[in-house]
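Student: pasting the sequence and the predicted model now:
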Amino acid sequence: MPSRSDITYFGAGPALLPTDVLEEAAKALLNYHDTGLGIAEHSHRSQLAADVINQAKADLASCLDIPDDYEILFMHGGGTGQFSATAYNLVGAWVTRKQQEISGGIQGDPTDPKATQQLKEAVDNNLKIDYLITGGWSQKAAAEGERLFGSEHVNIAADSRETNGGKFGTIPDESTWKLSKDAALVYFCSNETVDGVEFPAFPKSLLPGPDGKGPIVVADMSSNILTQKISVENFSAIFFGAQKNLGPAGITVVVIKRSFLPPITSQPSARLMRQLGLPIPPIIFQYETIAKNNSLYNTLSIFDVYIIGQVLAKLLRTYPDKVEGQQAMSDKKARLVYDAIDAFPEIYKVIPSKAVRSRVNICFRVTKGDDIEAAERAFLEEGIAQGLTGLKGHRSLGGIRASNYNSVPLEGAEKLAKFIRAFATS
């Protein structure tokens, strides 16, 4: 029976957590700060819980250099829940803006039939949600937008399958994107875990103009958050599940510009949204409600937030330059693995195009011999024998997937690279 130290886990999520963080968490589960109660037993309404939340928020803001005009929310529902939540909330914000335009900048009377009719015409003719489809997760996000709002309101601004033989593995050139003029949001998945595709940089066509205005950009960064420095101010909202680089499954983090969190009284009423033929979010997916209650509108898992806080504190201790230091390490580990794969082009084939290879989810096929499936089974079995686990590719794609999350140590990447080379020459 292998011990924890014998295993290097490359699973796509839930991912490996730092051993020292888990050891401290085990103590906290039994007796947190000598209170006689474990952290999972304390009330989420207690000052202790508020302190855990506030410290985690402060450390995340420090790690990512989040500007002061952004709010951090801890929510449930995973990244999949945010496919709905971002659309609900930002379509609501779009309706509010149109309502104010119609009423000359003053909050209109929702009972005025003429104003409501004008607003409904604006919704019917102009409301669009834009999606850049580059893999399985962005495909699911677009499908959810269409399910909630109808195909007439969803604009697929780009789909990599259209220029890649019906398969994912590339990002279409920005010159081909068909962005809407005034979209409620433009969604993209920064890193596709299934297909191993990562945006190499923030898209130039989505950057704010000289006046500071630009598209309302929403990014799913569930798998590559905290692996690279980002300019948060380029985004209207970012969301990410905790279970890749931040903590256990169960908490989803939303970083959103506060201008999209007006008082509840200035949001479109449920009645108005129904008159417009638009859905309204469940209350636990309503951003301004979560923000107003410091993520405690409903019972939040404080234990999960505690682990998030411990992971962030460890990152800050390890890298004085914060996420830039972590990025250098992530890049170094990825280079080790890709260099080993690329050294044997007759044995291995990386699935996505080289220009968009993910640093975080390294997806490849083993083409050694005539039977690819048999070769990949042998690769996985020999890897497990050496303590390299979690390497099986996603069920929809097959092959091998090495997830290079922050908790994978440099020694683990070195061990995998060595095994890749040894397997090729055996």
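Tutor: Received it, and whenever you're ready, just let me know what you need.
Student: all contacts plus neighbour counts: C-alpha atoms, from now on.
Tutor: Noted.
Student: contacts only, for Val217.
Tutor: Contacts for Val217 (CA atoms under 8 Å, 6 or more residues apart in numbering) come out as 185-188, 206, 234-237.
Student: what about 7 Å?
Tutor: Listed by CA atoms under 7 Å, 6 or more residues apart in numbering, the contact set of Val217 reads 185-187, 235-237.
Student: ok, of these, which come out buried?
Tutor: For those, a burial check counting by 16 or more other CA atoms under 10 Å picks out 185-187, 235-237.
Student: going by distance to Gln100, which of these wins?
Tutor: Nearest to Gln100 among the buried ones among the contacts of Val217, counting by CA to CA, is Leu185 at 18.3 Å.
Student: pretty sure the closest one sits against Ile216.
Tutor: Yes: when contacts are counted by CA atoms under 7 Å, Leu185 is listed as touching Ile216 (4.8 Å).
Student: adding distance to Lys120 and secondary structure, write the contacts of Val217 out as JSON lines.
Tutor: Shown next, in JSON lines, are the contacts of Val217 (distance: CA to CA, whole Å; DSSP: H, G, I helix; E, B strand; the rest coil):
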{"residue": "Leu185", "distance to Lys120": "19", "secondary structure": "strand"}
{"residue": "Val186", "distance to Lys120": "22", "secondary structure": "strand"}
{"residue": "Tyr187", "distance to Lys120": "24", "secondary structure": "strand"}
{"residue": "Phe235", "distance to Lys120": "28", "secondary structure": "coil"}
{"residue": "Ser236", "distance to Lys120": "25", "secondary structure": "coil"}
{"residue": "Ala237", "distance to Lys120": "26", "secondary structure": "strand"}
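Student: thinking again about what came up before, make CSV from the buried ones among the contacts of Val217 and add distance to Asp59 to it.
Tutor: Below are the buried ones among the contacts of Val217 laid out as CSV (distance: CA to CA, whole Å):
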residue, distance to Asp59
Leu185, 28
Val186, 28
Tyr187, 26
Phe235, 19
Ser236, 20
Ala237, 18
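Student: closest to Leu22 out of those residues?
Tutor: Nearest to Leu22 among the buried ones among the contacts of Val217 is Ala237, at 30.0 Å by CA to CA.
Student: next, the one to line up against it:
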Amino acid sequence: MHMNPLNNLNFSGGPGALPESVLLQTQQSIMEVPEVGLSVLGISHRSDWFAAVVAELEANMRKLLGLTDNYHVLFMQGGATQQFSMIPMTLLRGKTSPAEYLHTGYWSGKALAEARREGEIRVLWSGESGGFHRLPENEELAFSPTAPYFHYISNETVEGLQFHRVLGRDDVPRVCDMSSDFLSQPCEAERYSLIYAHAQKNIGPAGVTVVLVRDELLKDAPTDLPGFLDYRSQIQAHSIFNTPPVFAIYVVLLITRWLLNDIGGLSRMAEINRDKARLLYSALDGSNGFYRGRAETKDRSLMNVTFNLPNPEIEKRFLAEAQTAGFSGLAGHRSTGGIRASIYNGLTLQAVEQLVGFMEDFERKRTR
């Protein structure tokens, strides 16, 4: 079975590239899952096979992240967007103290609007007036001990910003959207009360969202939530409350096997991701201002490298020539423009080396 090599040069912000070995297994499973004899697209979510998939995937997540038994591992639908609503419905409704949020980019801004539907929130810090080029320092954040929870996004995909530390108070529940850096590196999961991440960056195709939730967080949750939007219903049903995205969940299982068996765990994955990011940022920093990184150096994302060229016309030419050369998905988000190279888990170091070679050639032709 021959895979299209252009997939290896997919720098899209999402859906991101999947490892070639996983794509090959996925291709096979669409025709026939060997142990079942049916296409994965036609296997019942009530089958013993799928129950075993969910059980193994949960176990793999626990192993990769070192989760203790008081965490539930859920595979839900609705993307991170549904979590923007479910979290305040569960944790903010009826509370007298405001929940605390950070506004560090495009996606954290989306979360604010949904939270305000359920109760009062306090935006501890916003980078909007500065164009979202940096993240807050610790001394800029005054956390309240009475907040029902504190919410932030670990990696802002659009702006190319990433926190390289855990934020918040240990006595206030931490809630974190890790959609674009989940399983890209080790994570102090036990310091969070709830972590959520949709799949289509590092861990699979769109359609499934991983939610890790600490058991104690749900003890005072409202009792009148719709069943589908109640974490306790989803826990009781082992993520099969209704028809789940069987295919997407199966691909996430293949990704966790790849991380455990082929890569060797999250520490090794982090090393590979740091090498990719170092190579690409070195190309920016060594270009004498031809390539201009958007994010402050200390806050640079290891997942999404955002930059500009001297003017929009040159950016347009860069994107056109990159596309012709086989590099896909390099256009910046519609809200920011510019260039964005997303270097998620599935994208190889060799792909980044090829992109850097292209960038050096492009620069040379315009500056000699």
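Tutor: Yep, that arrived. Every value quoted in this text rests on a predicted model; they were computed, and no experiment measured them.
Student: just give the TM-score of the two.
Tutor: Scored against TM-score structural alignment, normalised by the length of structure 2, the superposed chains reach a TM-score of 0.94; 363 aligned residues with a CA RMSD of 1.7 Å.
Student: what is the nearest of the contacts of Val217 of structure 1 to Leu16 of structure 1?
Tutor: Leu16 of structure 1 has its nearest neighbour among the contacts of Val217 of structure 1 in Ala237, at 26.4 Å by CA to CA.
Student: quick one: what's aligned to that closest one in structure 2?
Tutor: Under the alignment (TM-score structural alignment), Ala237 of structure 1 pairs with Leu194 of structure 2.
Student: what's near enough to touch that match?
Tutor: By CA under 7 Å, 6+ apart, the contact set of Leu194 of structure 2 is 174-176, 212-214.
Student: list only buried entries from those residues.
Tutor: Buried subset of the contacts of Leu194 of structure 2 (neighbour count, 16+ other CA under 10 Å): 174-176, 212-214.
Student: which residues does Ile7 of structure 1 contact?
Tutor: Contacts of Ile7 of structure 1 by CA under 7 Å, 6+ apart are 387-389.
Student: the same query, at a cut-off of 6 Å, please.
Tutor: Gly387 (CA atoms under 6 Å, 6 or more residues apart in numbering).
Student: next step: the buried ones among the contacts of Leu194 of structure 2 restricted to strands.
Tutor: Using DSSP state E, 174-176, 212-214 are the members of the buried ones among the contacts of Leu194 of structure 2 that sit in strands.
Student: can I get those residues in JSON lines with distance to Lys110 of structure 2?
Tutor: JSON lines is the format used below for these (distance: CA to CA, whole Å):
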{"residue": "Arg174", "distance to Lys110 of structure 2": "18"}
{"residue": "Val175", "distance to Lys110 of structure 2": "15"}
{"residue": "Cys176", "distance to Lys110 of structure 2": "14"}
{"residue": "Leu212", "distance to Lys110 of structure 2": "21"}
{"residue": "Val213", "distance to Lys110 of structure 2": "21"}
{"residue": "Arg214", "distance to Lys110 of structure 2": "24"}
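Student: for those residues, which one is nearest Phe75 of structure 2?
Tutor: Among these, and counting by CA to CA, the member closest to Phe75 of structure 2 is Leu212, at 9.0 Å.
Student: so what's the counterpart of that closest one in structure 1 closest to, chain neighbours aside?
Tutor: Under the alignment (TM-score structural alignment), Leu212 of structure 2 pairs with Val255 in structure 1. Computed as CA to CA, 6 or more residues apart in numbering, the closest residue to Val255 of structure 1 that is not its neighbour in sequence is Ile72, at 4.6 Å.
Student: from Arg359 of structure 1, how far out is the one you found?
Tutor: As for Ile72 of structure 1, its distance to Arg359 of structure 1 is 26 Å (criterion: CA to CA, to the nearest Å).
Student: next: Ile66 of structure 1.
Tutor: Distance of Ile66 of structure 1 to Arg359 of structure 1, computed by CA to CA: 23 Å.
Student: ranges for the helices of the stretch 251-368 of structure 2?
Tutor: Using DSSP state H, counting those that start in this stretch, the helices of the stretch 251-368 of structure 2 run over residues 266-285, 312-324, 349-367.
Student: same check, this time on the stretch 151-300 of structure 1
Tutor: 270-275, 287-292.
Student: now the last one: buried residues?
Tutor: If you call a residue buried by 16+ other CA under 10 Å, then helix 287-292 of structure 1 has these buried ones: 287-291.
Student: that older thread, out of the ones in strands among the buried ones among the contacts of Leu194 of structure 2, which is nearest to Ser287 of structure 2?
Tutor: For those, the minimum distance to Ser287 of structure 2 (CA to CA) is 35.1 Å, reached by Cys176.
Student: so that closest one touches Ile195, yeah?
Tutor: Yes: in this structure, Cys176 of structure 2 is within contact of Ile195 by CA atoms under 6 Å, at 5.0 Å.
Student: what sits in contact with each of those two?
Tutor: Taking CA under 6 Å, 6+ apart as the contact definition, Cys176 of structure 2 and Ile195 share no neighbouring residue.
Student: and which of the buried ones among the contacts of Leu194 of structure 2 is nearest Gly16 of structure 2?
Tutor: When the buried ones among the contacts of Leu194 of structure 2 are compared for distance to Gly16 of structure 2 (CA to CA), Cys176 wins out at 20.6 Å.
Student: show me what the closest one lines up with in structure 1.
Tutor: That one, Cys176 of structure 2, aligns with Ala219 by TM-score structural alignment.
Student: repeat that for Leu347 of structure 2.
Tutor: In structure 1, Leu347 of structure 2 lines up with Val408, judged by TM-score structural alignment.
Student: could you report the neighbour count for its match?
Tutor: Neighbourhood size, Val408 of structure 1 [other CA atoms under 10 Å]: 20.
Student: check the gap between it and Ser231 of structure 1 for me.
Tutor: Look at Val408 of structure 1 and Ser231 of structure 1: by CA to CA, they are 25 Å apart.
Student: show me what contacts the aligned partner of Gly332 of structure 2 in structure 1?
Tutor: Aligned counterpart of Gly332 of structure 2 in structure 1: Gly393 (TM-score structural alignment). Going by CA under 6 Å, 6+ apart, Gly393 of structure 1 touches 399-401.
Student: please apply the same query to Val186 of structure 1.
Tutor: Contacts of Val186 of structure 1 (CA under 6 Å, 6+ apart): 130-131, 216-218.
Student: from these, which two are the most distant?
Tutor: Checking the contacts of Val186 of structure 1 with CA to CA, the most distant pair is Tyr131 and Ile216, at 11.7 Å.
Student: can I get the contacts of Val186 of structure 1 in a markdown table including distance to Ala343 of structure 1?
Tutor: Formatted as a markdown table, the entries for the contacts of Val186 of structure 1 read as follows, by distance: CA to CA, whole Å:
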| residue | distance to Ala343 of structure 1 |
| --- | --- |
| Asp130 | 40 |
| Tyr131 | 36 |
| Ile216 | 42 |
| Val217 | 38 |
| Val218 | 37 |
